[in-house]
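Trainee: take this sequence and fold it.
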Amino acid sequence: MRNLVDAYLRVGLVPLIIIALVLGALIGGVMPSVGLSLGILGSIFVGALKAVAPILVFILVMSAITSRQAGKQVYIKPVLLLYLVGTFMAALTAVVASFVFPTEIIGLTAQTAVEQSAPETLTQVLKNLLMNLVANPVNALTNANYMGILTWAILIGFALRQASDSTKHMISDLSVAITHVVKWIISVAPFGILGLVASTVAETGFDTLKSYSQLLAVLVGCMAFIALVANPLIVFAMTKKNPYPLVIQCLRESGVTAFFTRSSAANIPVNMNLARKLGLNEDTYSVSIPLGATINMAGAAITINVMTLAAAHTLGIDVSFGSALLLAIIGSVSACGASGVAGGSLLLIPLACSLFNIPNDVAMQVVAIGFIIGVVQDSAETALNSSTDVLFTAAADPKYRA
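Mentor: So this is what the prediction gives:
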């Protein structure tokens, strides 16, 4: 058994994930019943990632602050700036693409029920985000509220700066232990992705997506532009080096997993592992990556703006340049609060639609269509968001600067 495990590990995660992608697609397409059965592997994998992520963030952040030495440099501010710049560029790209390739949503007048409730104002979005900061710490861990987790981990970490060396050593040992647990979970990623792909192909077959092909093309095209053009330009401006080796590595080792888990929270352990592999500053990435899963939402900004403008075009609403620019700003700010709202980016669409006086019942139909195409839209959005967390953290690290 030991020899078999060693042989499995020697192959490497990336080749095994590629094999899992191909096998999963074949099984889901040829044998749908088997593909649905394999879905349990994906559920277990995603469940394990989601379960370990909150405690991982809490312990790593607390350990980093507790053991941080005076004068040791942390690079959170430049990472935050990159997050904000990247999200606004994504929102602006979505607005421009929606004008260049105007899209009308088929079936917008159909009556479709959406159970979740959407925030009505930007103030409500920001209030939800701020209230998450002061949430009960136990509830924050239970509900994977990363703003609350970060807040309490930072506060407790600073309080433990005065603790005895034995206490600090114990916290450091906990950090090492939870890191090993994450490595074990990530090592079985190919089996999880095999199950996720097989069940997805078996359930959807992607037939229902054909009628929304143009809308999906604009959404995914914008995300691809940000991932392969805009983000590399931002990284080059920071590092003065060829950004593509780092960009491709982040997309390959973080984006692929995020695409199939469709959860930025579940991908936090994957990103932590990648940041460690890249040799980044632990004091920085232990905070910037979980924070990025909360506020670095370029993909969400694209979704909000493209879907809103598609609704406006469908209804024949004339959108001026000024209102489109305002939409980009609102979309950026709203996207940063997306994780603090049940339903994520899709449920922020009615807020953006209100800018053009689009009725709420029509806006909620757009949300429903978003759920229909979510098998592609949400996957691509999560892949962009999550891989960019590591990318910008690395770009702000002196290791990658000229």
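Trainee: CA atoms for contacts and neighbours, from now on please.
Mentor: Noted.
Trainee: find out how far the helix or strand encompassing Asn271 is from the centre of the chain, if you would.
Mentor: Per DSSP states H and E, Asn271 falls inside helix 268-277. Relative to the chain's own centre, helix 268-277 is displaced by 14 Å; criterion: CA atoms, centre = their mean, to the nearest Å.
Trainee: which parts of the helix or strand Pro232 falls within are buried?
Mentor: Per DSSP H and E: Pro232 is located in helix 231-239. By 16 or more other CA atoms under 10 Å, the buried positions in helix 231-239 come out as 231-236, 238-239.
Trainee: name the nearest of those relative to Ala383.
Mentor: Distance to Ala383, by CA to CA, is smallest for Asn231 among those, at 13.5 Å.
Trainee: tally up the residues packed near the closest residue to that closest one other than its chain neighbours, please.
Mentor: Closest residue to Asn231 apart from its sequence neighbours, by CA to CA, 6 or more residues apart in numbering: Gly86 at 7.0 Å. Counted by other CA atoms under 10 Å, the residues lying close to Gly86 total 25.
Trainee: quick one more, to check against the first:
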Amino acid sequence: MKRFGLLPRIVVAIVAGVLLGLVVPKIVVEIMATFNSIFSSFLGFIVPFIIIGFIVPGIAKLGKGSGRLLGISTGIAYLSTLVAGFIAFFIASNLLPKLIGGKESVKLENPEEFLIGGLFEMPIPPMMDIMTALVFSFIMGIGISKLKGNTLQNAFEEFSEIIEKVISFVIIPLLPIHIFGIFMNMAYGGQVAKVLSVFGVVFVMIIALHLVMLLLQYTAAGTVTGKNPLKLLKTMSPAYFTALGTQSSAATIPVTLKQAQKTGASDKVTNFTIPLFATIHLSGSTITLVSCSIGVLLINGQDILLSTFIPFIFMLGVTMIAAPGVPGGAVMAALGLLETMLGFNGAMIGLMIALYIAQDSFGTATNVTGDGALAIIVDKFSKTN
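Mentor: Predicted coordinates for the structure are as follows:
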């Protein structure tokens, strides 16, 4: 049963939800809608804690690091993440509306017009709003990094472990049920075909964007070192396929490290940067999150505005720091931003999670393969500056 991973469960949930939604009576849909309502409330409650649990220890650890190598590595990783986000925005915002065409007619913001409501509601108000959690996290993370002792840092790291366990043992196991309920509801309302067709278009576009980003990263690495970018990318390809299978940046570190050293980057730099980049460099995940969010907004018939996505992309690179090593960790870290900056509601978040997890392994593979290119660039700059 353990080998039946999250992605297969999500696929089964979608298929079962679609098929059953076509034949079950309304009361069954209402029961599942009730579960979805409670689960969405719980997600809203836990999101501020996810932000605190991820950001505070992540910033504190980076802040306690010292030296030029850390600064160069962090700056290059963040720049790569930003570039990935804006490439995804400009391509997706221009391409998806043309490919999707008239499919953006589903209005998830008006459940009474489309989704069946639950039998009752059980609100679970969060203890703080998203922006409060973000500001608190930055203050504590930066503050702890300036302290000599480790008491607060250890406390927040233990808090982070609690949040990771909540995600691993509560949220992740219940996600397939939540997604099953959403797709059953959509099938019952007769709109699921439109949503699934959008899913297919977004999925193919994301994979293409991942490959474009890798080519850009290795072109940059090849330019600064005078080496063939395609040969460098070929050398790092074992890391890509390892991550594709493990769906974990952390589990792929030994392979990424070995292959990065084969590119000619020094052992000193690769030993430092590869584990660091596994935590802070998320170009593939950023492409996926930006593209998926645009797809969900289009399904909902909403406008795609650059002014909205600029702060969203800048914040993604920070909020995903130290995202847990579980499938879908990056999207969990981004839930607060999706809600506050893009206006996602419970149904939209459910679709976002399903769409993200469907290609999570490809995003992770892009992250770790790109780590090799960044290590090459850092190695070059550390020698010349």
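Trainee: drop the TM-score for these two in here.
Mentor: Here the TM-score for the pair of chains, by TM-score structural alignment, normalised by the length of structure 2, is 0.56; 261 aligned residues with a CA RMSD of 4.3 Å.
Trainee: hang on, the earlier thing: how far out from the middle of the chain is the helix holding Pro232 of structure 1?
Mentor: With CA atoms, centre = their mean as the basis, the mean position of helix 231-239 of structure 1 lies at 20 Å from the chain mean.
Trainee: check the mean deviation of it from structure 2.
Mentor: Helix 231-239 of structure 1 differs from its equivalent in structure 2 by a mean of 2.8 Å after superposition (mean CA distance after the TM-score superposition for structure 1).
Trainee: tell me what that helix is packed against?
Mentor: For helix 231-239 of structure 1, the packing partners by 3 or more CA pairs under 8 Å, 6 or more residues apart in numbering; DSSP states H and E come out as helix 76-100, helix 374-395.
Trainee: contacts for it?
Mentor: For helix 231-239 of structure 1, contacts defined as CA atoms under 8 Å, 6 or more residues apart in numbering pick out 82, 86, 242-244, 247, 388, 391-392, 395-396, 400-402.
Trainee: what about 7 Å?
Mentor: With contacts defined as CA atoms under 7 Å, 6 or more residues apart in numbering, helix 231-239 of structure 1 is touched by 242-244, 247, 395, 400-402.
Trainee: same check on stretch 140-151 of structure 1?
Mentor: So stretch 140-151 of structure 1 is contacted by 54-55, 58, 132-135, 137, 290, 294 (CA under 7 Å, 6+ apart).
Trainee: hang on, the earlier thing: and the next element down the chain from the helix holding Pro232 of structure 1?
Mentor: Using DSSP H and E, the helix or strand that follows helix 231-239 of structure 1 towards the C-terminus is helix 244-250.
Trainee: residues contacting that following helix, please?
Mentor: Residues contacting helix 244-250 of structure 1 (CA under 7 Å, 6+ apart): 232, 387, 390-391.
Trainee: that helix: how far from the chain's middle?
Mentor: 17 Å.
Trainee: burial count for Phe371 of structure 1?
Mentor: Phe371 of structure 1: 16 neighbours (other CA under 10 Å).
Trainee: what does Leu23 of structure 1 give?
Mentor: 17.
Trainee: which helix or strand contains the nearest residue to it once chain neighbours are set aside?
Mentor: Once flanking residues are discounted, Leu23 of structure 1 sits nearest to Leu194: 6.8 Å by CA to CA, 6+ apart. In this structure, Leu194 of structure 1 is located in helix 189-204 according to DSSP H and E.
Trainee: which one in structure 2 is aligned with the residue nearest to Asn231 of structure 1?
Mentor: Aligning on TM-score structural alignment places Gly86 of structure 1 opposite Ser80 in structure 2.
Trainee: surely its match meets Ser283?
Mentor: Yes: using CA atoms under 7 Å, Ser80 of structure 2 makes contact with Ser283 at a distance of 6.3 Å.
Trainee: measure the closest residue to Ser339 of structure 1 other than its chain neighbours to Asp389 of structure 1 for me?
Mentor: Nearest residue to Ser339 of structure 1 in three dimensions, chain neighbours excluded: Thr294, at 5.6 Å (CA to CA, 6+ apart). Distance of Thr294 of structure 1 to Asp389 of structure 1, given as CA to CA, to the nearest Å: 10 Å.
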